[in-house]
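Novice: Pasting a predicted model and its sequence here:
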Amino acid sequence: MITFKSFHCSRGWHLWKHWRAFHSHSNSGTLFCQNRTTDKNTHATRVVDLSYDLYDGSVLGPPLVLLHGLFGSKSNFQTIARALVRKTGRKVLTLDARNHGCSPHDDIMTYPAMSADVCQILHQLQITNCVLIGHSMGGKTAMTVALQEPKLVERLVSVDISPAPTVPQTGFPHYIAAMQKVHFEEKMPRSTARRLADEQLSSTVKEASIRQFLLTNLVQENGTFKWRVNLEVISRHLQDLLDFPEFQEPYPGPVLFLGGANSPYISSENYPEIERLFPFANVEYIFGAGHWVHADKTHDFLNAICNFVESA
């Protein structure tokens, strides 16, 4: 059951768990199939070498691994990573997903492919067990890793995303189209390039905070400004990113689904699928937070993560 705290609300999860337990009691033991299956997006893909930052800690124990969301990068978690090292003493690893940040670009952008990338870097760094924490797209990647390679994941945190398909209400298709239309002049100061890009995005992306987030992907190369995210591939695979692979066998470890109370991305409609794939999950919401929970309510986010990690 959920441990209630002043900055959390349950939004019906504990009531749903009681209802589900009562109505499924006679069918206990038949909720899950026992054969792990590959998903509908299985491809013969190459694994890419992800860019990463490793924050050293002095306490033994599985490191915390942070996965960012769509259009994000490991730099989004710099402050969070340092704070988690201070609070837990553990090592913290932050990764750039393929087609994001400093990681290589690739023509495939599916959760099985991104899961394989994460597993490879964990193997390279000799990490045999970790606490995997993913936001949005990173949350679905983390869930995929846990369902495919459960021995790698001691605990799992999915931040403001569920294993259910995401309704395309995020505006991401519009963001992609707006970014693709931005025109950059050659040889201009970075401040000018950001201002011009912001002006061009503003006709489609009304929220200034979202424009500033998208502008973190503006980079200069050989005197020319461009987007470092692979917009073409992301656009082509956007439906794959909104969906979630099909699995039958659940992940047996503890899971925290940590949502923003002002965000629609973990709702009561998702509870059955959460329980089917993650039977030892709790769902908590942070008051005053939207989709970017870690940015909106950093203190509460850190407390929730640390409480979950230390409850082992």
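Specialist: Cool, the structure landed.
Novice: can we go C-alpha only for contacts and neighbour counts from here?
Specialist: Will do.
Novice: ok so residue 248 is a helix residue?
Specialist: No. Checked against DSSP: H, G, I helix; E, B strand; the rest coil, residue 248 lies outside a helix; its state is coil.
Novice: What's the local residue count around it?
Specialist: Residue 248 sits with 17 neighbouring residues when counted by other CA atoms under 10 Å.
Novice: cool, and residue 222?
Specialist: 7.
Novice: ok, now which ones touch it?
Specialist: Residues in contact with residue 222 (CA atoms under 8 Å, 6 or more residues apart in numbering): none are found.
Novice: Which strand or helix spans residue 279?
Specialist: For residue 279, there is no host helix or strand (DSSP states H and E).
Novice: I'd say it and residue 252 touch.
Specialist: Yes. Counting by CA atoms under 8 Å, residue 279 does reach residue 252; the two are 7.2 Å apart.
Novice: Check which helix or strand the residue lying closest to residue 160 once chain neighbours are set aside maps to.
Specialist: Closest residue to residue 160 apart from its sequence neighbours, by CA to CA, 6 or more residues apart in numbering: residue 259 at 4.1 Å. For residue 259, the host element (DSSP H and E) is strand 255-260.
Novice: one step back: what residues are up against the residue nearest to residue 160?
Specialist: 159-161, 265-266, 283-286, 289-291, 293 are the contacts of residue 259 under CA under 8 Å, 6+ apart.
Novice: take the one below as the second:
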Amino acid sequence: RGDRPPLVLLHGLFGNHGNFQAVARALVRRGSGKVLTLDARNHGGSPQSPLMTYEAMSLDVQHLLTHLGITKCILLGHSMGGKTAMTLALQRPDLVERLISVDISPIPTAALSEFSAYISAMKSLKIPDGLPRSAARQLADDQLRPVVQLPQLRQFLLTNLVEVEGRYTWRVNLEAISHHLADIMNFPTFHKPYPGPALFLGGSNSPYISSKHYPEIQRLFPKAEVQYIKGAGHIVHQDKFEEFITAVFNFLPPP
């Protein structure tokens, strides 16, 4: 229905558009209007590229909007997707009716060494060809465990393990991600604020939107409101699904 601008959902690092499928369906059922989920470059089914900056990822979304004839959208991004969404809103405010950043601030994120370790562990994975999928996943899980202690996080990373002609490989472009990890953890410099409504939706158990970040949020997004979902960690939409859907839906413009 053409009552609201389409809602575009951008996933985080090592994710894919499937992370938001349940969210998209729930929002459409509530009457959000059209929802799009997409794979970032070097993730999911999107093309691989050696370049992995927020400017490049923002341009990808801009090209897609142009291709689909969308002149204004509502942008929601989680983590890396949130930084892509903020970059796009700051670069092209005319394209973004409003913005929702899920558990991420427009400042550098300090988990560089942690992610470097995950990437090294993923790169050093050894799985014999021709193993059944369940055995391959179990073996991969065992090999990642010493570095990636959280079972939930290992399961998330393993959604990127795919079988191509009997060989197991990573669907994400680990080389490009590893080369641009500092860019992904950082945030580009902007001087001109985004004038539209913005919602920073954090998990109360996550450190990624903290009161220390409020001045910078305020500087770049003067119309921002910050909300926390009680009991949620970094993956807010997974930890507190219903509360997340309600918060997002309530922030949408009236139809």
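Specialist: That came in fine, so what should we check first? The shown structure was predicted, so the numbers you read here are calculated from the model rather than taken from an experiment.
Novice: And the TM-score between them?
Specialist: TM-score of the superposed chains, computed with TM-score structural alignment, normalised by the length of the second structure, equals 0.98; 255 aligned residues with a CA RMSD of 1.2 Å.
Novice: quick one on the thing from earlier: inside helices: which ones of the contacts of residue 259 of the first structure?
Specialist: residue 293 (DSSP state H).
Novice: Show me the contacts of residue 259 of the first structure that map onto strands.
Specialist: With DSSP state E as the criterion, strands contain 159, 283, 284, 285, 286 from among the contacts of residue 259 of the first structure.
Novice: Most neighbours among the residues you listed, which one is it?
Specialist: residue 159 (31 neighbours).
Novice: The residue opposite residue 208 of the second structure in the first structure once aligned - nearest residue in space that isn't next to it in sequence?
Specialist: Aligned counterpart of residue 208 of the second structure in the first structure: residue 265 (TM-score structural alignment). Closest residue to residue 265 of the first structure apart from its sequence neighbours, by CA to CA, 6+ apart: residue 161 at 5.4 Å.
Novice: Trace the one you found over to the second structure, please.
Specialist: Checking TM-score structural alignment: residue 161 of the first structure goes with residue 104.
Novice: And for residue 134 of the first structure?
Specialist: Aligned counterpart of residue 134 of the first structure in the second structure: residue 77 (TM-score structural alignment).
Novice: Contacts made by the helix or strand where that match lies with the rest, please.
Specialist: Using DSSP H and E, residue 77 of the second structure sits in strand 73-78. Applying CA under 8 Å, 6+ apart, the external contacts of strand 73-78 of the second structure come out as 5-12, 82-85, 95-104.
Novice: Can you state the mean residue-to-residue distance of it versus the first structure?
Specialist: When the first structure is overlaid, strand 73-78 of the second structure sits 0.3 Å from its aligned residues on average, using mean CA distance after the TM-score superposition for the first structure.
Novice: mind checking how far that strand is from the chain centre?
Specialist: 10 Å (CA atoms, centre = their mean, to the nearest Å).
Novice: Who are the packing partners of the helix or strand just after it?
Specialist: Counting by DSSP H and E, the element after strand 73-78 of the second structure in chain order, helix or strand, is helix 80-91. Under the contact definition 3 or more CA pairs under 8 Å, 6 or more residues apart in numbering; DSSP states H and E, helix 80-91 of the second structure sits against strand 7-10, helix 54-67, strand 73-78, strand 96-102.
Novice: which residues of the first structure fall in helices?
Specialist: Remark: helices assigned in the first structure by DSSP H are 13-23, 78-88, 111-124, 137-148, 172-181, 190-202, 208-215, 231-236, 238-242, 271-277, 293-296, 298-310.
Novice: by contact count, what packs against the fifth one?
Specialist: It stands for helix 172-181 of the first structure. Helices and strands touching helix 172-181 of the first structure, by 3+ CA pairs under 8 Å, 6+ apart, are helix 190-202, helix 231-236.
Novice: nearest to residue 19 of the first structure, of these?
Specialist: Of all those, it is helix 231-236 that lies closest to residue 19 of the first structure, at 39.5 Å by CA to CA.
Novice: Trace residue 252 of the second structure over to the first structure, please.
Specialist: In the first structure, the residue paired with residue 252 of the second structure is residue 309, using TM-score structural alignment.
Novice: Show the contacting residues for its match.
Specialist: 131, 155.
Novice: try it again with 10 Å
Specialist: 62, 64, 88, 131, 154, 155, 156, 157, 254, 256, 303 (CA atoms under 10 Å, 6 or more residues apart in numbering).
Novice: for residue 237 of the second structure, same thing?
Specialist: Counting by CA under 10 Å, 6+ apart, residue 237 of the second structure touches 19, 20, 22, 23, 78, 102, 103, 203, 229, 243, 244, 245.
Novice: let's go with 6 Å and repeat that
Specialist: If a contact means CA atoms under 6 Å, 6 or more residues apart in numbering, then residue 237 of the second structure has residue 244 as its contacts.
Novice: what lines up against it once you look at the first structure?
Specialist: In the first structure, residue 237 of the second structure lands on residue 294 (TM-score structural alignment).
Novice: What of residue 89 of the second structure?
Specialist: Mapped onto the first structure by TM-score structural alignment, residue 89 of the second structure lines up with residue 146.
Novice: Any idea how many residues pack against that match?
Specialist: Residue 146 of the first structure has 24 neighbours, counted by other CA under 10 Å.
Novice: Check residue 124 of the second structure too.
Specialist: Neighbours of residue 124 of the second structure (other CA under 10 Å): 10.
Novice: Next: residue 161 of the first structure.
Specialist: Neighbour tally, residue 161 of the first structure, other CA under 10 Å: 28.
Novice: Look up how far residue 155 of the first structure lies from it.
Specialist: From residue 161 of the first structure across to residue 155 of the first structure, the span is 16 Å (CA to CA, to the nearest Å).
Novice: same thing with residue 294 of the first structure?
Specialist: Taken as CA to CA, the span from residue 294 of the first structure to residue 155 of the first structure is 18 Å.
Novice: Which residues does stretch 143-161 of the second structure contact?
Specialist: Applying CA under 6 Å, 6+ apart, the external contacts of stretch 143-161 of the second structure come out as 169, 170, 171.
Novice: residues in the first structure matched by that stretch, start to end?
Specialist: Counting by TM-score structural alignment, stretch 143-161 of the second structure pairs with residues 200-218 of the first structure.
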